[in-house]
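Undergrad: Got a predicted model here, sequence first, then my questions.
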Amino acid sequence: MHDPATLREKLPYRDCVGVAVFNRDGKVFMGRRMPEGDPENAPERGAPWQMPQGGIDPGETPYQAALRELFEETNISSVSLVAEAPEWIHYDLPDELLGVVLKGKYRGQRQRWFAFAFTGPDGEIDVAAPGGGKHKPEFDAWRWELLDRAPDIIVPFKRDAYEQVAAAFADIPRRFTHV
């Protein structure tokens, strides 16, 4: 058994992107992660919903990674940039997942978050055959959700990060609604 504090100090954060996609009603896309073989989404961890996210490839800008990850996970390509979170947002893995998830190489993730307006029809979204059918599905369902509800429906160890995302993009839903 490894000492979590020692391991945490040795491991870096993985540089990633996160994507908040807003529909015309100001709601944000949430995908339900596939439970099979994903220790992050064990039933005892809570609801497995999250927004699209993923690693930044070598030579890729965070913006390019955001567009790529969005397409690879949801099939969405009809978007326009609305905002970028002003700071990197971090989350740490719980002790029992250190050395297990994220290929055992990272203590958590350092994410650059982007907000996009979805400009296509809902029919463009295909979590069963994402990336034009060329990528393995990561979600088994999706829904539009209020941004301020997102921190309540994700795995608990990502809650603080999602609260930061919700704060960074808090004004965006009002831009889409006609209230």
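TA: All right, it came through fine.

Undergrad: can we go C-alpha only for contacts and neighbour counts from here?
TA: OK.

Undergrad: What residues sit buried inside stretch 53-70?
TA: Applying a neighbour-count criterion of 16 or more other Cα atoms under 10 Å, the buried positions in stretch 53-70 are Gln53, Gly54, Gly55, Ile56, Pro62, Tyr63, Ala65, Ala66, Leu67, Arg68, Glu69, Leu70.

Undergrad: now do stretch 164-179
TA: Gln164, Val165, Ala166, Ala168, Phe169, Ile172, Pro173.

Undergrad: re earlier: which of the buried residues of stretch 53-70 fall in helices?
TA: Pro62, Tyr63, Ala65, Ala66, Leu67, Arg68, Glu69, Leu70 (DSSP state H).

Undergrad: Would you map the strands across the protein?
TA: For the chain, the strands defined by DSSP state E cover 13-22, 28-33, 49-50, 53-55, 79-84, 89-92, 108-118, 139-145.

Undergrad: Tell me which of the ones you listed sits nearest to Ile125.
TA: For the strands of the chain, the distance to Ile125 is smallest for strand 139-145, at 8.9 Å, taking Cα to Cα.

Undergrad: And the contacts of that closest one?
TA: Asn23, Lys27, Val28, Phe29, Met30, Gly31, Arg32, Arg33, Met34, Glu73, Val127, Ala128 (Cα atoms under 8 Å, 6 or more residues apart in numbering).

Undergrad: Against that first model, consider the following:
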Amino acid sequence: MNTLPYRPCVGIMLINSEGRIFTGERIDTPGAWQMPQGGIDRGEQAEDAAYRELEEEIGVAADRVSIIKQTSNWLYYDLPPHLMGKAWGGKYRGQKQLWFKMSLHTKDTAINIATEHPEFGRWQWLEPDQVIAHIVDFKKDIYQQVLNELL
């Protein structure tokens, strides 16, 4: 399985005016919290994918946010053995991600997780030092890298 490629992806660290970070609990995995993220479509620029994923996952349009910072390189994670060969049709061993720190320029009412294809059942703002404790185990290392680089 380690010969499989990594899925190109973006992640978004959305920050509110108090410096708290958006996290959503996955509908398909109760107890698994994460920041918005998703695949980069063929021919799509990473920045465009980040804006698209933000709107698709939490209903926030590009004109409601601004990019503050981006990770300097791809960050990688492998799927745990029980998901290897199952997630994403078994085509990938994990993801390589470019992360964007974005600032929300509007009220929380702009956030709508009841999207066309909902991924989150509920959401919350967390202090930066609370994020890692809420993240699913196999993503903790990459999330620590994201926090280290973007905060």
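TA: That came in fine, so what should we check first? Here the structure is a predicted model, which means the values were calculated and not measured.

Undergrad: How alike are these chains, TM-score-wise?
TA: TM-score for the superposed chains, counting by TM-score structural alignment, normalised by the length of the second structure: 0.95, backed by 149 aligned residues with a Cα RMSD of 1.1 Å.

Undergrad: possible to save the buried residues of stretch 164-179 of the first structure as JSON lines with distance to Val155 of the first structure?
TA: Shown next, in JSON lines, are these (distance: Cα to Cα, whole Å):
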{"residue": "Gln164", "distance to Val155 of the first structure": "15"}
{"residue": "Val165", "distance to Val155 of the first structure": "15"}
{"residue": "Ala166", "distance to Val155 of the first structure": "15"}
{"residue": "Ala168", "distance to Val155 of the first structure": "20"}
{"residue": "Phe169", "distance to Val155 of the first structure": "20"}
{"residue": "Ile172", "distance to Val155 of the first structure": "24"}
{"residue": "Pro173", "distance to Val155 of the first structure": "23"}
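
Undergrad: From the contacts of strand 139-145 of the first structure, list the buried ones, please.
TA: Buried, going by 16+ other Cα under 10 Å: Asn23, Lys27, Val28, Phe29, Met30, Gly31, Arg32, Arg33, Glu73, Val127, Ala128, out of the contacts of strand 139-145 of the first structure.

Undergrad: Among the buried residues of stretch 164-179 of the first structure, name the ones in helices.
TA: Short answer: those in helices (DSSP H) are Gln164, Val165, Ala166, Ala168, Ile172, Pro173.

Undergrad: can you tell me which residues contact the nearest residue to the last one once chain neighbours are set aside?
TA: Read it as Pro173 of the first structure. Using Cα to Cα, 6 or more residues apart in numbering and skipping residues adjacent in sequence, the residue nearest Pro173 of the first structure is Gly26, 4.0 Å away. Residues in contact with Gly26 of the first structure, defined by Cα under 8 Å, 6+ apart, are Leu146, Ile172, Pro173, Arg174, Arg175, Phe176, Thr177.

Undergrad: residue in the second structure matching Gly26 of the first structure?
TA: Superposed on the second structure with TM-score structural alignment, Gly26 of the first structure falls opposite Gly19.

Undergrad: And for Val155 of the first structure?
TA: Counting by TM-score structural alignment, the partner of Val155 of the first structure is Val136.

Undergrad: And Trp144 of the first structure, by the same measure?
TA: So Trp144 of the first structure corresponds to Trp125, using TM-score structural alignment.

Undergrad: what about that match, how many residues close to it?
TA: 18 (other Cα atoms under 10 Å).
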